[in-house]
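Undergrad: sequence-free structure coming up:
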C-alpha cells in the first residue's frame, strides 16, 4: 500500500528534511528517512524515546507542512473503545424507539436498522482518522501508547494493519486512503511485538548540542546568542547526571523563553536557581542542582565555552 504522490507528500529524503525544517523541526537524516518511508509506503511510524525529545512534534509538524487535519488520541490508563473509537448516542436511539412505537412500527429489523443507523454513531479519534478529507488523509497521532493496557493495544492491531474498524451493528468501516499514523511511546512499559511489526520504528534520542542550539534559535529567536550557547551546554551536562528525570528539548525551549522574559543575557547562579522549575520537574533534582552541583556545572560550561 502506498501513499499517493499528491497532497504535498515529499518525493525524497532531502525534501522530507526541508518539509520538517519549514515547521522548525530539525530532523537528522535517519529520522527523515523513516518519516519519508512511512509516508511513501503507507505504514504507521512508531517513535520511542524519552519524554520531551520531540516525538509528538513530528506529527504536528507533518500536519502543518502537508496541510492535513491532525487527529490526536491521547492515551491513558483505562482508555477504552467508547472513548477512543466510537459509542452510540443512546439518547437519540431511545428517541428513535419512541417514535417507532408512536408510529405503530412493529418490524423489529426495521427498528434495529433505524436505531443503529450511522447518524446515531458518535465518532471518536480512531473513526475520525478513517474518514475521507478533501485535504488528504489526516495525520493520526496515537500519543503515549505505553500508558494504555494490552487489551487496547491488541484492539489497535486491526486499525494499524488494515486501517479499518469493525463495529458489530454496522460491519467494517475501512479508510478509503490510509491516514498518516504516528504512534509514540515513552517506554514506561514495553509495547507488544505484534504492534511494532505493523509499524516502521525509530528511537528518537536527545539532540546533539549543535542541533539543540539551532532548535533554540528557531523556537526562541529573541534569546541572546551567548545565553543560548550557555543554557544549551548546561542542559547537555545536566543530562549526563543521574537525575530522576532529564530535561527534554521542550524544557530547554521553556527555559530559554523564561530567561529571555527575565531579560537575562548570561547564566548566573541566581538566574539558574530562580528558573529551575521550568527545566526540572522533580524536587529532588531541583534540590540537588541548587545544592552546589549546579554551580559546578556552570563553571565547567563557562570554561569549555571559553576554551572552545
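TA: Received, thanks. Values in this document were obtained by computation on a predicted structure and should not be read as measured data. Residues are numbered from 1 along each chain as shown.

Undergrad: C-alpha from now on. contacts and neighbour counts both.
TA: OK.

Undergrad: in this structure, which spans are strands?
TA: With strands called from DSSP state E, the chain shows them at 45-48, 70-74, 86-88, 121-123, 139-143, 164-167, 171-174, 180-185, 200-203.

Undergrad: what does the fourth one contact?
TA: What it means is strand 121-123. 85-89 (CA atoms under 8 Å, 6 or more residues apart in numbering).

Undergrad: So which residue is smack in the middle of the chain?
TA: residue 56 (2.1 Å; CA atoms, centre = their mean).

Undergrad: Quick check: the gap between that one and residue 144.
TA: 9 Å (CA to CA, to the nearest Å).

Undergrad: Spit out the residues that contact those two alike.
TA: Going by CA under 8 Å, 6+ apart, residues that sit against residue 56 and also against residue 144 are residue 184.

Undergrad: Now do the contacts for the residue nearest to the centre of the chain.
TA: 141, 143, 184.

Undergrad: count of residues packed around the first one?
TA: The one in question is residue 141. Residue 141 has 28 neighbours, counted by other CA atoms under 10 Å.

Undergrad: pretty sure it contacts residue 72?
TA: Yes: Residue 141 is within contact range of residue 72, at 4.7 Å (criterion: CA atoms under 8 Å).

Undergrad: Kindly state which of the strands of the chain is positioned closest to residue 284.
TA: Closest to residue 284 of these is strand 180-185 (CA to CA; 25.1 Å).

Undergrad: So what touches the closest one?
TA: 38-39, 42-49, 55-56, 59, 137-146.

Undergrad: that older thread, now that we have the contacts of residue 56, can you turn them into CSV and tack on distance to residue 14?
TA: Shown next, in CSV, are these (distance: CA to CA, whole Å):
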residue, distance to residue 14
141, 24
143, 27
184, 24
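
Undergrad: excluding its backbone neighbours, what's nearest residue 132?
TA: residue 176 (6.5 Å; CA to CA, 6 or more residues apart in numbering).

Undergrad: on that earlier part again, I'd like to know which of the contacts of strand 121-123 are buried.
TA: Buried by 16 or more other CA atoms under 10 Å: 85-86, 88, out of these.

Undergrad: Buried residues, stretch 50-68. List them.
TA: 50-66, 68.

Undergrad: Check it against this one:
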C-alpha cells in the first residue's frame, strides 16, 4: 500500500503504508507522522541513535511515492553547503573562453551576467528540496549543527523560499514534508521545536523488535529472532558507550544466519559480538558480566 498525502486518510492507513515498505511504526509515531502530513508541519524526531529516525523519512518517501532529499548536518555546516554554491572552476573556464573569443573586447557586464545563471549553480539539498517539491526533506542530526545554521534553517522552514541574489526568489510550489532528527547531543532551540510536531522515538518493545527482525529477514527463525531481541534488550539496559539500535539487531541476526546458527548460545555470542557492539570497552564489559546470562534471558 502506498499513496500520496491526499490519499492517506488516517494514522492507521499511514502505518499500513509504512509497513508495506518494511517500517513498523507504533501508534504514536504513525499518528504524529500523519498529523505532520495533514497539517503541513515539520516533524522533529528525537531519540537515541539507532531507533529508526532516519529510516522513518526514507519509509515515508517510499510509502508516499515521493523523492527524498537528505541534508546530513555536521559541525561547521553553513548555508553554502546546505543551500547552493557557484561552480567557480566552470565559471573561470567560461570567462577565459569569452576573453579568447572576444579578442580583447570583452563586455564586462555581459560576461558577469553570463556567469551567474542556473548553468553554473550548484544545487545543494535545501534548494533542491524547494525546487523538486513535493518531496520528503530529511534534515538529519540537526543537533550536530551550530546555532547560526539552526537560525538559518528556521527562516527557510517558515517561508519555504530562498533568495539567490543573482537569480531572484525561489519558492517551493508545494512545501516539502520535513523530517528533522536529533540524537540529543545538544539541546535544539525552542524556536525550532515550536514550529514542529515533536516525537521521542524510543527503542521498540520486545514484540515489535521481533516483528521488525522477522519482517526485514523473512527467513530468520522465529525462535532465533526472539533470542536476539531479548539479548539486545539486556544490552541496552547496561551502561554501554553505544547501546545497540535496531540496525545492530539486524546485523547480529544476519551474522547468525550467515553462520547457519539457529540458536544463540554463549560461544556464538562471543564470536559475533562485533556485529552488535562497536566499542572494545562495551565488548569487554558484556563479556565480563557473563555471556551465559545474556543468552539465557527469556
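TA: The structure has been received and is ready for your questions. As the structure is a computational prediction, the values presented were derived from the model and not from experiment.

Undergrad: Just give the TM-score of the two.
TA: TM-score for the superposed pair, counting by TM-score structural alignment, normalised by the length of structure 2: 0.92. Supporting figures: 293 aligned residues with a CA RMSD of 1.8 Å.

Undergrad: on that earlier part again, next, the contact list for the residue nearest to residue 132 of structure 1, please.
TA: Taking CA under 8 Å, 6+ apart, one finds 130-132 in contact with residue 176 of structure 1.

Undergrad: what residue of structure 2 takes the place of it?
TA: Matched by TM-score structural alignment, residue 176 of structure 1 corresponds to residue 173 in structure 2.

Undergrad: What's residue 55 of structure 2 aligned with over in structure 1?
TA: Matched to structure 1 by TM-score structural alignment, residue 55 of structure 2 sits across from residue 57.

Undergrad: contacting residues around its match?
TA: Residue 57 of structure 1 neighbours (CA under 8 Å, 6+ apart): residue 25.

Undergrad: what's the equivalent of residue 251 of structure 2 over in structure 1 in contact with, if anything?
TA: In structure 1, the residue matched to residue 251 of structure 2 (TM-score structural alignment) is residue 254. Residue 254 of structure 1 is in contact with 278-279, counting by CA under 8 Å, 6+ apart.

Undergrad: which one among the contacts of residue 176 of structure 1 gets closest to residue 239 of structure 1?
TA: Using CA to CA, the contacts of residue 176 of structure 1 come closest to residue 239 of structure 1 at residue 130, 39.9 Å.

Undergrad: what's the burial count for the closest one?
TA: 22.

Undergrad: Same question for residue 207 of structure 2.
TA: Neighbours of residue 207 of structure 2 using other CA under 10 Å come to 12.

Undergrad: ok, now residue 265 of structure 2?
TA: Neighbours of residue 265 of structure 2 using other CA under 10 Å come to 16.

Undergrad: Kindly report the same for the one 4 residues further on.
TA: Burial of residue 269 of structure 2 is recorded as 22 neighbouring residues (other CA under 10 Å).

Undergrad: cool, residue 225 of structure 2 as well?
TA: Residue 225 of structure 2, neighbours per other CA under 10 Å, totals 25.

Undergrad: That one pairs with which position in structure 1?
TA: Using TM-score structural alignment, residue 225 of structure 2 sits opposite residue 228 in structure 1.

Undergrad: Hmm, its match is touching residue 213, no?
TA: Yes: if you go by CA under 8 Å, residue 228 of structure 1 and residue 213 touch, sitting 6.7 Å apart.

Undergrad: My guess is residue 247 of structure 1 contacts residue 235. True?
TA: Yes: contact criterion CA under 8 Å: residue 247 of structure 1 and residue 235 qualify, at 7.2 Å.

Undergrad: tell me the contacts of residue 205 of structure 1?
TA: 49-50, 53.

Undergrad: and if you look at residue 190 of structure 2?
TA: Residue 190 of structure 2 neighbours (CA under 8 Å, 6+ apart): none.

Undergrad: what do we get in structure 1 for it?
TA: By TM-score structural alignment, residue 190 of structure 2 lines up with residue 193.

Undergrad: Residue 242 of structure 2 now?
TA: In structure 1, residue 242 of structure 2 lands on residue 245 (TM-score structural alignment).

Undergrad: And the match of residue 55 of structure 2, how close does it get to residue 12 of structure 1?
TA: For residue 57 of structure 1, the distance to residue 12 of structure 1 - CA to CA - is 21 Å.

Undergrad: Then residue 166 of structure 1?
TA: Using CA to CA, residue 166 of structure 1 is found at 35 Å from residue 12 of structure 1.

Undergrad: can you check residue 291 of structure 1 too?
TA: Counting by CA to CA, the gap from residue 291 of structure 1 to residue 12 of structure 1 is 50 Å.

Undergrad: Same question for residue 23 of structure 1.
TA: Residue 23 of structure 1 sits 17 Å away from residue 12 of structure 1, going by CA to CA.

Undergrad: what do you get for residue 111 of structure 1?
TA: In this view, residue 111 of structure 1 and residue 12 of structure 1 are 53 Å apart by CA to CA.

Undergrad: And residue 43 of structure 1, by the same measure?
TA: Going from residue 43 of structure 1 to residue 12 of structure 1 by CA to CA gives 16 Å.

Undergrad: out of those two, which sits in the busier spot?
TA: residue 43 (23 against 13).
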